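*Asks:* Got a predicted model here, sequence first, then my questions.
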Amino acid sequence: MRVSIFITCLADQLYPEVGESVARLLHRYGCEVDFPEMQTCCGQPAFNSGYQDETREVARVMIRAFENSDYVVSPSGSCTGMMHHYYPMLFADEPEWKLKAEQLVEKTYEFSQFLVNVLGVTDLGAKYDIKATYHPSCHATRLLGVKEEPGKLLSNVKGLELIDLPKKEDCCGFGGTFAVKMADMSEAMVCEKAGHVCSTGAEVLLGTDMGCLMNIGGRLNKDNKPIRVMHLAQLLEEGVKNDESGR
């Protein structure tokens, strides 16, 4: 199958290694992976700020970019959720574009969702001797319903000690433009989240969305807490390498 990676702004600009991990893992399971260079932002920052006309133009670009893809896979529940829930609505008065938006939605998946529900993969043969905790992002769980998939993948990583994160369902305070518009509230939320992460004694914080991980990781770094933040795809890819090398 031909799978196109939707990299997202954060991964493209700040965490390209996450996209590389996604590409390598998809290739490992027989996917023909490509990267449409026409792709851009999903439009969520503009949409959340009330600029629907501008968001609509961005959405048109994204629809064209992935028009010929069999599947679209993204390392972000937030950006994938934007497409799923708001693209068809944006074109409610344009039947042709609404249909195209719905077709994009039907073939677009968050990374763990695609591995488990489309490829049927739950055990990658990964090995990682480390103590970790997992933060479930709001948009992935609440907009996309991605709840069990990351856990299924992590439960099969040999050597991984996964510690439950206290009040894991609470938002980290990022929320894209929310962190800018409501900075004081956002800071209070991420401080609380970072405290819960530290209370687990974990060496690594895992997640499926780099927006959340960037926010929490920034707080941990500011507090001089030596806890590494990793996208799920990174841990799985490194874990596969560890198993293959016998580490």
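*Replies:* Good, I have the coordinates. Remember, predicted model here, so these are calculated numbers, not experimental data.

*Asks:* Could you use CA atoms for every contact and neighbour count after this?
*Replies:* Noted.

*Asks:* packing partners for the helix or strand where A11 lies?
*Replies:* Following DSSP states H and E, one finds A11 within helix 9-13. If you count contacts as 3 or more CA pairs under 8 Å, 6 or more residues apart in numbering; DSSP states H and E, helix 9-13 packs onto helix 16-28, helix 210-222.

*Asks:* Now do the buried residues in the last one.
*Replies:* Read that as helix 210-222. The neighbour-count criterion (16 or more other CA atoms under 10 Å) identifies 210-220 as the buried residues of helix 210-222.

*Asks:* Next, the buried residues of the following helix or strand past it.
*Replies:* Toward the C-terminus, helix 210-222 is succeeded by strand 228-231 as the next helix or strand (DSSP H and E). For strand 228-231, burial by neighbour count (16+ other CA under 10 Å) applies to 229-231.

*Asks:* and here's the other structure:
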Amino acid sequence: MKVALFVTCLVDGLFPDVGKATVTLLERLGHEVVVPEKQTCCGQMHINTGYARQALPLVANHVDAFADADVVVTPSGSCAGSIRHQHPGTAREHGDTALADAARAVAAKTYELSEFLTDVLGVEDVGAHFPHRVTYHPTCHSLRVLGVGDRPLRLLRAVRGIDLVALPDAETCCGFGGTFALKNADTSTAMLADKMTAVATTGARVLTAGDSSCLMHIGGGLTRLRSGVRTLHLAEILAAT
């Protein structure tokens, strides 16, 4: 299968290893990965902060970049959620029915990584080996917008050598929320402190999640505390052998 990779802004700009790991993983499973060069930001940040009209050119560009793809995969529940649930509605609300229809078509073939592996490819054991103690944080968009449920955990449980431990109050938000962390810094910091306390109780040396944004937020806090806990995207663990 030919898979079009939507890299996302954060992965492209700050966490390229996540994109590389996603490609490594999909190619190991026998699939060709293409990266459309025309792709840019999906516009989620604009929509979430009230600049939906300004996001329309980004939605149109995204649709154009991935219109010919058979399937689109992204290592981000947040961006997948925006593509599936915000793009068509934003275009429709601003009177562009043609763009809304085109966005709906792209949305229908777009998957977050764990969804694609389990639901489309039908695999849980991807041949990974990662002999470390790991805990998993389910990010808000993957959990509440996409409803990925236990798909990431099923993939992690099949990793050889892993010591997977449950995260207390796992479904509690980490406090990032994109611009929420900037506009409500004190609240965000308090939520982050609770999340880091939960991580510390597990004794895990690695925290994983399906969104680089949340890992950036939590990882920054863990680094400042010199906790010794590192953050790795789900794709990076699944690509390890």
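*Replies:* On my side now, so go ahead. What you see is a predicted model, and the numbers here were worked out from it, not measured in a lab.

*Asks:* circling back: of the buried residues of strand 228-231 of the first structure, closest to T40 of the first structure?
*Replies:* H231 (21.0 Å; CA to CA).

*Asks:* any idea what that closest one aligns with in the second structure?
*Replies:* Mapped onto the second structure by TM-score structural alignment, H231 of the first structure lines up with H233.

*Asks:* gap between the residue sitting furthest away from the middle of the second structure and A105 of the second structure?
*Replies:* Largest separation from the mean C-alpha position in the second structure: G95, at 29.5 Å (CA atoms, centre = their mean). Using CA to CA, to the nearest Å, G95 of the second structure is found at 17 Å from A105 of the second structure.

*Asks:* V134 of the second structure -> the first structure?
*Replies:* Match for V134 of the second structure (TM-score structural alignment): A132.

*Asks:* Can you list the helices and strands that the host helix or strand of its match packs against?
*Replies:* Using DSSP H and E, A132 of the first structure maps to strand 127-134. Using 3+ CA pairs under 8 Å, 6+ apart as the contact criterion, the elements in contact with strand 127-134 of the first structure are strand 158-163, strand 204-207, helix 232-245.

*Asks:* Who are the contact partners of the match of V134 of the second structure?
*Replies:* 160-163, 202-206 (CA atoms under 8 Å, 6 or more residues apart in numbering).

*Asks:* what's the answer for A105 of the second structure, then?
*Replies:* A67.

*Asks:* what does it align to in the first structure?
*Replies:* In the first structure, A105 of the second structure lands on Q103 (TM-score structural alignment).

*Asks:* Centroid-nearest residue for the second structure?
*Replies:* S76 (1.7 Å).

*Asks:* how close does the closest residue in space to that residue that isn't next to it in sequence sit to S114 of the second structure?
*Replies:* What sits nearest to S76 of the second structure in space, not counting adjacent residues and going by CA to CA, 6 or more residues apart in numbering, is D211, at 4.8 Å. Using CA to CA, D211 of the second structure is found at 11 Å from S114 of the second structure.

*Asks:* swap in V134 of the second structure?
*Replies:* 17 Å.

*Asks:* Also H129 of the second structure?
*Replies:* Counting by CA to CA - H129 of the second structure and S114 of the second structure are separated by 17 Å.

*Asks:* quick one: which of those two has more around it?
*Replies:* S114 (28 against 17; other CA atoms under 10 Å).

*Asks:* ok now do the residue nearest to L113 of the second structure when sequence neighbours are not counted, which residues does it touch?
*Replies:* Nearest non-adjacent residue to L113 of the second structure, counting by CA to CA, 6+ apart: P75, 5.2 Å away. P75 of the second structure makes contact with 6-8, 18-19, 22, 112-113, 210-211, 235 under the criterion CA under 8 Å, 6+ apart.

*Asks:* Having no further points to raise, I will conclude here.
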